[in-house]
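> turn this into a structure:
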Amino acid sequence: MIVTVTYNPAVDQTIQFDEQMAPDRVMRADSAQFDAGGKGINAAQLLTAMDCPCVATGLLGGFTGSFIRETLQEDGVETAFVDVDGTTRLNTTAIAAAEEYKLNQSGPTVGASVVDALLEQVRAQSPDRVLVGGSLPPGLSPDAIDRIAAGGDWETIVDTGGDVLRELDGQYGLCKPNRAELGDATGADVSTVEGCADAADTFRDRGFDRVLASLGADGAVLVGDAGRLYAEALDIDVVDTVGAGDALLSGVLSAWEAGADDETALRTGVAVSSQVVQRAGTAVPDLDDIETLRENVTVRQL
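Predicted structure coming up:
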């Protein structure tokens, strides 16, 4: 069973305008959408949809926190969140004509004691794996992730920014950077697939058993004891790349939970990601379609 930890979740608000935005004008939106957001939360939704046992935990506060909890429960995701003072952040994307504006809040300031409360929630689930995803709120350092990794007899997976990855000092089963995060965390040249695999190797020397790197249109690499596995991206019509990395990781984890080897897990991850990017907005995976796509994924050793 997998527990996801989201230290700094968000409600993602997407607002659409038919005309360009301009200062000192009242802009009236054509449409607005609200979604529960955060890497761990996104992963929990995907894992649950793929019938992989999962519990979502993290820090929630205020009316936005209530929205996230209720949304997950409506989606059938089991939850075990810790309530904090303040209000969970609201991140806004405004799309006006051909322009896109992103306005992200930093989240409520919390103290180190929330890590102890989260560890209690995680331990209560007796997980095989714990996924810590997303950014850290004000008041917490990367040590908050290291404490989760050292807090129990589980494999810890981390999906966070390159600046945090550089500071981690624990033992981890997997990290999942994208290409930019891989370069940021290592300083390596990641312009080629081989360069990305080389950069991933350096992570293994720093306490990560495996490294899963999402490379966009170039596919993905999984570096570990099974070698340097490379999966090419499928030739599909991409509609929306939001959530592609979360889908890749969720597919890999669901396959591992089912007992798959690394090659099969990578195929599954690319298949899930490929399905998600063919749809706009939040997409619930179709298990039959994933199986069809997985058969078309090519994996080779670098």
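> CA atoms for contacts and neighbours, from now on please.
OK.
> center of this protein, which residue is that?
In the chain, the residue lying closest to the centroid (CA atoms, centre = their mean) is K39, at 3.4 Å.
> let's see this one next to it:
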Amino acid sequence: MIYTVTFNPALDYVVRMSGDLKPGMTNRSDSEEIYFGGKGINVSTVLRELGEETTALGFTAGFIGKAIEDGVAASGIKADFIRLPEGNTRINVKIKGQEETEINCQGPKIPAECLDQLFEKLDTLKEGDTLIVSGSIPSSLPNDIYERILERLDGRGILFVVDAIKDLLLNVLKYHPFLIKPNKQELGEMFGVEIETDDDIELYAKKLQEKGARNVLISMAGDGSMLITEDGQRLRQGVCKGTVRNSVGAGDSMVAGFVAGYSKTKDYKVALNMGTAAGGATAFLDGLATAELINELYKTLS
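Sure thing, here's the model as predicted:
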């Protein structure tokens, strides 16, 4: 079973405009869409598209949280959310005109007793399961929460996948996560350097491996991605061809595609290509990737 954790889910309210947003004035939309998101939920959604069994864990609150619970259930995703006693799950507003503008809200406070409930759910994971933790941490949680989760589950034969930045990522490397996914800029920031060449990427990815990471997947926007594997391979893949419509969830989709590809084949090249196809599929759609488009794009990759 593949588990995802979303500490701060969101109802994403997407507003499309033909022109630019004009601050201080009344703006009219051309269309609106609603998506049930948060990084872990995004990953679970794409995993389900690819036929993988997945459970989404996390926290919900208020009537917005209930809408997310209902929406996730309606899409066929198995979820085991913890209801918070106060507040409302956040709404993120994505304004898409000539430029993209996002307003990401705070989200509810997560009390200690609810965090304990999450730990109890995580304690049921067993050898062979995969746990994917991703995204930022709400201000009400301790900033070492990722580290605490991996420490608690360390030694049980669980594959950890971590998609986070800077210290959130660096502090968990001692627990030997199966996969980490920094982007090129984040990789440079972790070491205080400017990353310029593929050799630079490989050099600093291997430094992360020296700190404990098993496989390092580096995304490079329009330049594609590179995977440095635990068995010494350096795999490079470009981006899929298509018209970019959406940037939300492409990285989460890449993680989902990689995990699904590896789960099916235990082949790192297949995993990288499946991750690339899934990320591209989301970028080319208004919502998250569909299995049909992922498989179509996968066939174009060598």
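> how close are the two chains, by TM-score?
Taking TM-score structural alignment, normalised by the length of structure 1 as the basis, the two superposed chains have a TM-score of 0.88; 295 aligned residues with a CA RMSD of 2.2 Å.
> my guess is the residue nearest to the centre of structure 1 contacts L131, does it?
No: using CA atoms under 8 Å, K39 of structure 1 makes no contact with L131, being 9.3 Å away.
> between the two, which contacts overlap?
D159 (CA atoms under 8 Å, 6 or more residues apart in numbering).
> contacts only, for the residue nearest to the centre of structure 1.
By CA under 8 Å, 6+ apart, K39 of structure 1 lies in contact with T6, P9, G133, G134, D159, D246.
> looking at these, which is nearest V77 of structure 1?
Of all the contacts of K39 of structure 1, V77 of structure 1 sits closest to T6, with 14.0 Å by CA to CA.
> name the nearest residue to the closest one, ignoring sequence neighbours.
Nearest non-adjacent residue to T6 of structure 1, counting by CA to CA, 6 or more residues apart in numbering: G58, 4.5 Å away.
> these two touch, right, that neighbour and A10?
No: using CA under 8 Å as the test, G58 of structure 1 is too far from A10 to be in contact (11.1 Å).
> one step back: how near is the residue nearest to T6 of structure 1 to I41 of structure 1?
Counting by CA to CA, to the nearest Å, the gap from G58 of structure 1 to I41 of structure 1 is 9 Å.
> anything in contact with each of those two?
Common contact partners of G58 of structure 1 and I41 (CA under 8 Å, 6+ apart): T4, V5, T6, P9.
> of those residues, closest to G259 of structure 1?
Closest to G259 of structure 1 out of the shared contacts of G58 and I41 of structure 1 is T4 (19.2 Å), distances taken as CA to CA.
> which SS class is that closest one?
Each residue gets one of three states, and T4 of structure 1 gets strand by DSSP: H, G, I helix; E, B strand; the rest coil.
> map it across to structure 2 for me.
Under the alignment (TM-score structural alignment), T4 of structure 1 pairs with T4 in structure 2.
> residue contacts, that match?
Shown in contact with T4 of structure 2 (CA under 8 Å, 6+ apart): G40, I41, V43, S44, T54, T55, A56, L57, L131, I132, V133.
> what strand or helix carries the aligned partner of L208 of structure 2 in structure 1?
The alignment partner of L208 of structure 2 in structure 1, by TM-score structural alignment, is F203. Here F203 of structure 1, judged by DSSP states H and E, is contained in helix 193-204.
> how close does that helix sit to structure 2?
For helix 193-204 of structure 1, the mean deviation from structure 2 after alignment is 1.8 Å (mean CA distance after the TM-score superposition for structure 1).
> endpoints of stretch 173-188 of structure 1, how far apart?
22 Å.
> buried stuff in that stretch?
Residues 173-186 are the ones in stretch 173-188 of structure 1 that count as buried (16 or more other CA atoms under 10 Å).
> could I get those residues as JSON lines with secondary structure and distance to L215 of structure 1?
Formatted as JSON lines, the buried residues of stretch 173-188 of structure 1 follow (DSSP: H, G, I helix; E, B strand; the rest coil; distance: CA to CA, whole Å):
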{"residue": "G173", "secondary structure": "strand", "distance to L215 of structure 1": "20"}
{"residue": "L174", "secondary structure": "strand", "distance to L215 of structure 1": "16"}
{"residue": "C175", "secondary structure": "strand", "distance to L215 of structure 1": "14"}
{"residue": "K176", "secondary structure": "coil", "distance to L215 of structure 1": "11"}
{"residue": "P177", "secondary structure": "coil", "distance to L215 of structure 1": "9"}
{"residue": "N178", "secondary structure": "strand", "distance to L215 of structure 1": "6"}
{"residue": "R179", "secondary structure": "helix", "distance to L215 of structure 1": "5"}
{"residue": "A180", "secondary structure": "helix", "distance to L215 of structure 1": "9"}
{"residue": "E181", "secondary structure": "helix", "distance to L215 of structure 1": "10"}
{"residue": "L182", "secondary structure": "helix", "distance to L215 of structure 1": "10"}
{"residue": "G183", "secondary structure": "helix", "distance to L215 of structure 1": "11"}
{"residue": "D184", "secondary structure": "helix", "distance to L215 of structure 1": "14"}
{"residue": "A185", "secondary structure": "helix", "distance to L215 of structure 1": "15"}
{"residue": "T186", "secondary structure": "helix", "distance to L215 of structure 1": "16"}
